[in-house]
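# structure for this input, please:
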Amino acid sequence: MKKQISGFIMLFLGATLLPNLSSFLYSWALNGTDFEQNWILWVTASLTVLLIIFGILTLLEKTILIANFVILLGFIFFQGWMLWQNQFKPWIDNSEIGLLDYSRFLTFIIAFIGIAYLFIKTPGKTLTTTTDWQKKWRWTGVIFAILGLGASIVLAVIVLSGDKFFFTTPFDAYLGIGIAFFFLLAILFGFRKPDALITAPLLGLSFNFLTEYLWLDQILRKIGSQIGSQIGQDENTIVALKLIIGTLGIFASLFLMIATKKRNSKPD
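Modelled structure (predicted):
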């Protein structure tokens, strides 16, 4: 069970990197031979694939301990280096605290938890019993997923039908469609038996939407007065939708995860 938590964290972390990798590939497809490849692209791609594959293997109880440890450690070094170069070093050089990349900072910490769970001993099994309380959590999770699906579709429609944006690009619509797919899976499987193979990616993508909102909110607070005239109502709506989608997705994932737990009962 403990190692499965580590597998869930690995799949979650892989999902948080998916938008970054997709953004690289999207820019590559748009610019073709003019796109400049760098080591960050390949490290991001490698970590995304490895975290997802080995996270799934761990959830399927096919754990390769040393491989999981190396992958999570590599993720920690990569995120730590990116945080140093893009966050802490500029803060020190400028003697001023700037914008904080919540996504990298929080996933950097979560990766340590994933490593810790690799080495926590699994307790002995206890008898369990399934009761109707799980259905309440499952239905609550499904309702949040339905709302998230609707919000994701609205975001995609606004982006694809809009003309002029300052921050937003068509790629945001594709991200909306991508998370809508996982909301749909959560709805379909939530009625029967929620699975970590669905809730972990949904939680990771929702986390990305929420931290993207926090990033944009920092930018708007810092330079909003300078670019206020260039930001239309549709773009403000998109920023708000990212907060809504991220929040709904996190709650949907957590509620569906709770629905998979069983209450312990005393053995005879």
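
# okay, CA-based contacts and neighbour counts for the rest of this
Will do.

# which parts of the protein are helices?
2-31, 39-59, 65-83, 89-94, 102-118, 133-161, 170-190, 196-227, 233-259 (DSSP state H).

# show me the contacts for the residue positioned nearest the centre of the chain.
In the chain, the residue lying closest to the centroid (Cα atoms, centre = their mean) is G204, at 2.0 Å. By Cα atoms under 8 Å, 6 or more residues apart in numbering, G204 lies in contact with L11, F12, L13, G14, A15, T16.

# and the fifth one, what is it in contact with?
Under the criterion of Cα under 8 Å, 6+ apart, the contact partners of A15 comprise T48, I52, A200, P201, L202, G204, L205.

# among those residues, who's most crowded?
Counting neighbours by other Cα atoms under 10 Å, the top entry in those is L202, with 31 neighbours.

# residues in contact with that one?
So L202 contacts A15, I179, F182, F183, G249, I250, S253 (Cα under 8 Å, 6+ apart).

# the structure of the following sequence is requested for comparison with the preceding one:
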Amino acid sequence: MGWSELIARWGADGPVRGVPGGLSVTFEGMTPAEITAQEKSPDEVELVLEWHPPWRPGDAAASLFPLDRLAHACAQARSGLLHCTATSQAIQVRMTLYLEGLSRQSFVGVAAEMARAVTFLDEVGAEAGTQASELQEAERLMAEAQRSLEEAESKVASAPAGTGEARPEARAAAPEKQGLGPPPEASPPPSPPPPPNAAHAWQPTHRIAKGGEPAWSTPDPARAPVSQLNAGLEVQVSDEASGWANIICSNGWSGWVRAQSLTPLRGRRPGT
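So this is what the prediction gives:
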């Protein structure tokens, strides 16, 4: 069965249709393709399909995805019977069809394989276009930022003196020139006042008489005592008033006791 007879029998309807010079292939979910048929012999036909990228030779996508690399990727991704080669502006997908013993299923399968190759190239081409657009947008934003920076530097450099448009380094040095400088170190806090009676070392002058003695916070017997001092406790008398003595214990505690309850350590009683 020759090519013309094959087209007459199997190319009248369905996803693969015979057209002048080749085939028109339309499969669901695949890119429609126009395939050229070149008869090499009565039993051999070479099917050729050309894919043109959606970008121009000078576009960014052309440098990101060279056609020879795309052709190699297509050959690796599809059937080993496909031959993919790159020209200056397109990729050619070729496949040899042997007519002897060919079934309609094999015929449709060959056309579908070529349609898959075109679909693969279209998907890669769309991805290349997206990446190229993103790259171009990034380059545009970088160029705008560079122009803005150059304009700002030019404006600062050309500003006359006294307009407040000082150069950045001058503004940074301004505090030092104005004598501001770093803040002075904080002065240490003043020393706390010495505790009572710290100016003189504690020296016992009396002891509590036998039987012990209550102590008051003030020389007022109408108030309740604040402590009970043991007999024989040595104390220092710091003040005397109307029969009362202000005493200081060795631990710094102070209070008032009746002067008559104290016995001098050196033969002296308060008030005498």
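
# TM-score for these two?
After superposition, the two chains reach a TM-score (TM-score structural alignment, normalised by the length of the first structure) of 0.21; 75 aligned residues with a Cα RMSD of 4.5 Å.

# re the thing from before, out of the contacts of L202 of the first structure, which is nearest to L41 of the first structure?
A15 (15.7 Å; Cα to Cα).

# show me what the lengthiest helix in the second structure is packed up against.
Counting residues, the longest helix found in the second structure (DSSP H) is helix 104-158. With contacts taken as 3 or more Cα pairs under 8 Å, 6 or more residues apart in numbering; DSSP states H and E, helix 104-158 of the second structure sits against strand 22-25, strand 44-51, helix 60-64, helix 67-77, strand 91-98.

# and with 7 Å instead?
Contact here means 3 or more Cα pairs under 7 Å, 6 or more residues apart in numbering; DSSP states H and E; on that basis helix 104-158 of the second structure packs against helix 60-64.

# what's the helix it packs on packed up against?
With contacts defined as 3+ Cα pairs under 7 Å, 6+ apart, helix 60-64 of the second structure has these neighbours: helix 104-158.

# after the helix it packs on comes which helix or strand?
Moving toward the C-terminus from helix 104-158 of the second structure, the next helix or strand (DSSP states H and E) is helix 168-177.

# tilt between that next one and helix 104-158?
40 degrees (axes from the mean of the first three to the mean of the last three Cα atoms, to 10 degrees).

# what angle separates the longest helix of the second structure from helix 67-77?
Using the same axes, to 10 degrees, helix 104-158 of the second structure lies at 140 degrees relative to helix 67-77.

# if we can go back for a sec, show me the two of the contacts of A15 of the first structure that sit farthest apart.
Longest span within the contacts of A15 of the first structure, Cα to Cα: T48 and L202, 14.9 Å.

# returning to what we had before: which of the contacts of L202 of the first structure tops the neighbour count?
Result: G249 is most packed of the contacts of L202 of the first structure (other Cα under 10 Å), 33 neighbours.

# that one contacts A145, correct?
Yes: assessed by Cα atoms under 7 Å, G249 of the first structure is found in contact with A145 at 6.5 Å.

# picking that back up, dump the contacts of A15 of the first structure into a markdown table; add distance to Y174 of the first structure as well.
Output for those, formatted as a markdown table (distance: Cα to Cα, whole Å):
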| residue | distance to Y174 of the first structure |
| --- | --- |
| T48 | 18 |
| I52 | 20 |
| A200 | 20 |
| P201 | 16 |
| L202 | 15 |
| G204 | 16 |
| L205 | 13 |
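
# of those residues, just say which sits nearest to F171 of the first structure.
Nearest member of the contacts of A15 of the first structure to F171 of the first structure, counting by Cα to Cα, is L205, at 14.4 Å.

# surely that closest one and L17 touch.
No: using Cα under 7 Å, L205 of the first structure is not in contact with L17; the gap is 8.6 Å.

# now the longest helix of the second structure against strand 91-98, angle please.
170 degrees.

# relative to strand 44-51, how tilted is helix 104-158 of the second structure?
Using the same axes, to 10 degrees: helix 104-158 of the second structure against strand 44-51 is 20 degrees.

# before we move on, back to that, so which of the contacts of A15 of the first structure comes closest to A259 of the first structure?
When the contacts of A15 of the first structure are compared against A259 of the first structure (criterion: Cα to Cα), the nearest one is A200, at 14.0 Å.

# let me see the contact set for that closest one.
F8, L11, F12 (Cα atoms under 7 Å, 6 or more residues apart in numbering).

# over to G190 of the first structure?
R138, V142, L256.

# most neighbours among those residues, which one is it?
Taking other Cα under 10 Å as the neighbour criterion, L256 ranks highest of these with 33 neighbours.

# from L118 of the first structure, how far out is that one?
24 Å (Cα to Cα, to the nearest Å).

# okay, now L229 of the second structure: neighbour count?
L229 of the second structure has 17 nearby residues by other Cα under 10 Å.

# if we only consider the contacts of G190 of the first structure, which is nearest to E235 of the first structure?
The closest of the contacts of G190 of the first structure, once distances to E235 of the first structure are taken by Cα to Cα, is V142, at 28.2 Å.

# got the buried residues for stretch 67-78 of the first structure?
N68, F69, I71, L72, L73, F75, I76, F78 (16 or more other Cα atoms under 10 Å).
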